[in-house]
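*Asks:* Could you look at this predicted model? Sequence included:
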Amino acid sequence: MPLHVPPAPAPALRSVLTALDSPTALREAPTPALRAAQGPTTPELPLPVHVLDRISADGASATRLAGWRFLIRSGEHAVAAAETMLTPDGWAFSHFFEGPYVTSTERALRQAESMGQPYQPRLLSMPSLYMLTLWLHGDIDGDGTDGHPDDTDLLVPLAPAPPGIPAHVPHRVADLLPLLTHRAAPVRLLGSPA
């Protein structure tokens, strides 16, 4: 198996399992597909979610761990996802959700499996671009909680991707992040202070 999925912290997994067993959490979730799932639902493929708040001029920047995301499987496919977050008391369930990023993540993971090269999958969010990518990190022995995208790592934009950036096309970090630097730069209006 070329993908080396890091284990999620045990409290994060327990919080998701507890939420899946909670009728209240499921009833209040905006996830019709999860509520309508027939048979057992299981949290799988825990992915650390990193946030890239700023892209520097050379395209490299540190990330921060924002949470862990689990795909919730029912039958053959993921029907939703569960997100956890770090609180002062430790890892806690945040919310369930569904939508295009769930199916896009599942598709990108299958695509990465077929590459035949070992990677550690992570998610990399770039809020300033409204962009989420599957980050295929070359350090397969890390715990998934720290680090920054290495030049040789791959980023696979998930659908929906920003205009002009094709979804599900792997890009080397060294090629993609410098291109995104211009998109993430603040726009200066005429007459505004420099």
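*Replies:* Perfect, I can see it now. Numbering: from 1, shown residues only.
*Asks:* From here on, just use CA atoms for contacts and neighbour counts.
*Replies:* Noted.
*Asks:* where along this protein do the strands fall?
*Replies:* 42-51, 64-74, 77-87, 90-97, 120-126, 131-137, 154-157, 171-172 (DSSP state E).
*Asks:* and the angle for the fourth one with strand 64-74?
*Replies:* On the basis of axes from the mean of the first three to the mean of the last three C-alpha atoms, to 10 degrees, strand 90-97 is oriented at 50 degrees to strand 64-74.
*Asks:* Flag every buried residue along strand 90-97.
*Replies:* By 16 or more other C-alpha atoms under 10 Å, the buried positions in strand 90-97 come out as 91, 92, 93, 94, 95, 96, 97.
*Asks:* same thing with the fifth one?
*Replies:* Of the residues in strand 120-126, those buried by neighbour count under the rule 16+ other C-alpha under 10 Å are 120, 121, 122, 123, 124, 125, 126.
*Asks:* what about versus this one:
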Amino acid sequence: MEQEFWHQRWAENQIGFHRDSVHPMLMRYWSTLCPMPDETVLVPLCGKSIDLNWLAEKHEHVIGVELSDIAVRAFFSENLYTPQVHRAPSGHTHYCFDELELISGDFFTARLSPTSLIYDRAALVAMPPSMRDQYVHRVRDLLAPGGRLLLITLFYPQADDNPPFSIDTSIVEEVFSGLDIRLLETQTEPEGDRGEQVWLIKANA
């Protein structure tokens, strides 16, 4: 989507994708990544997710990247955190508080180092098909050798061109081909044609 689309969604508080509780699939399956406390966690397109808090309780450094500065500032305000703020030469703004570092700006141009752990709950599903390969290429570049990705996707009969986008099994297997891909769980709603899936994806060592 165009960046202006997301800026407008946050400006108008049209954020139905935001959860008020930690995602249960994160809590249930994070341990399958065999995460160590000193391993940095990267959360692309993090919004103001409280999943960040949950991860920060378990890791020494959690980096979230979010296009909307409104979302980043809301995260710190709603959690009553007072971050240190600095602007990087890239134009991105970094907000830091204890274990948390939120970077406000474009995920594709942020200066990031490869990391061992990535958590994607709402990023891949936010990418239109025209940007999907670009996003996955960026994630694969940022996954260190032996790194692990916990990916949560949605599937449903999509009738329009608006996010979140339906991501079925074949898409995940195609875009992450060459990596170790494991489907951990599928939760299907009663109607049977929509639900969530959680994946463990490992980079080659």
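*Replies:* Arrived safely. Not measured: the values here are computed from a predicted model.
*Asks:* so what number do they get for TM-score?
*Replies:* Overlay of the two chains. TM-score (TM-score structural alignment, normalised by the length of the first structure): 0.25; 78 aligned residues with a C-alpha RMSD of 5.0 Å.
*Asks:* could the buried residues of strand 90-97 of the first structure go into JSON lines alongside distance to residue 42 of the first structure?
*Replies:* Output for these, formatted as JSON lines (distance: C-alpha to C-alpha, whole Å):
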{"residue": "91", "distance to residue 42 of the first structure": "19"}
{"residue": "92", "distance to residue 42 of the first structure": "17"}
{"residue": "93", "distance to residue 42 of the first structure": "15"}
{"residue": "94", "distance to residue 42 of the first structure": "17"}
{"residue": "95", "distance to residue 42 of the first structure": "15"}
{"residue": "96", "distance to residue 42 of the first structure": "13"}
{"residue": "97", "distance to residue 42 of the first structure": "15"}
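*Asks:* Tell me the one among the buried residues of strand 120-126 of the first structure nearest to residue 184 of the first structure.
*Replies:* Nearest to residue 184 of the first structure among the buried residues of strand 120-126 of the first structure, counting by C-alpha to C-alpha, is residue 126 at 9.1 Å.
*Asks:* My guess is the closest one contacts residue 51. True?
*Replies:* Yes: applying C-alpha atoms under 8 Å, one finds residue 126 of the first structure in contact with residue 51, separated by 6.1 Å.
*Asks:* re earlier: is it possible to export the strands of the first structure to CSV including distance to residue 110 of the first structure?
*Replies:* Shown next, in CSV, are the strands of the first structure (distance: least, C-alpha to C-alpha, whole Å):
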stretch, distance to residue 110 of the first structure
strand 42-51, 12
strand 64-74, 13
strand 77-87, 12
strand 90-97, 21
strand 120-126, 11
strand 131-137, 11
strand 154-157, 12
strand 171-172, 16
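*Asks:* Any idea which of these gets closest to residue 103 of the first structure?
*Replies:* With C-alpha to C-alpha, the closest approach to residue 103 of the first structure among those belongs to strand 77-87: 7.1 Å.
*Asks:* Show me what counts as buried in the closest one.
*Replies:* Buried residues in strand 77-87 of the first structure, counted by 16+ other C-alpha under 10 Å: 78, 79, 80, 81, 82, 83, 84, 85.
*Asks:* Thank you kindly, that will do.
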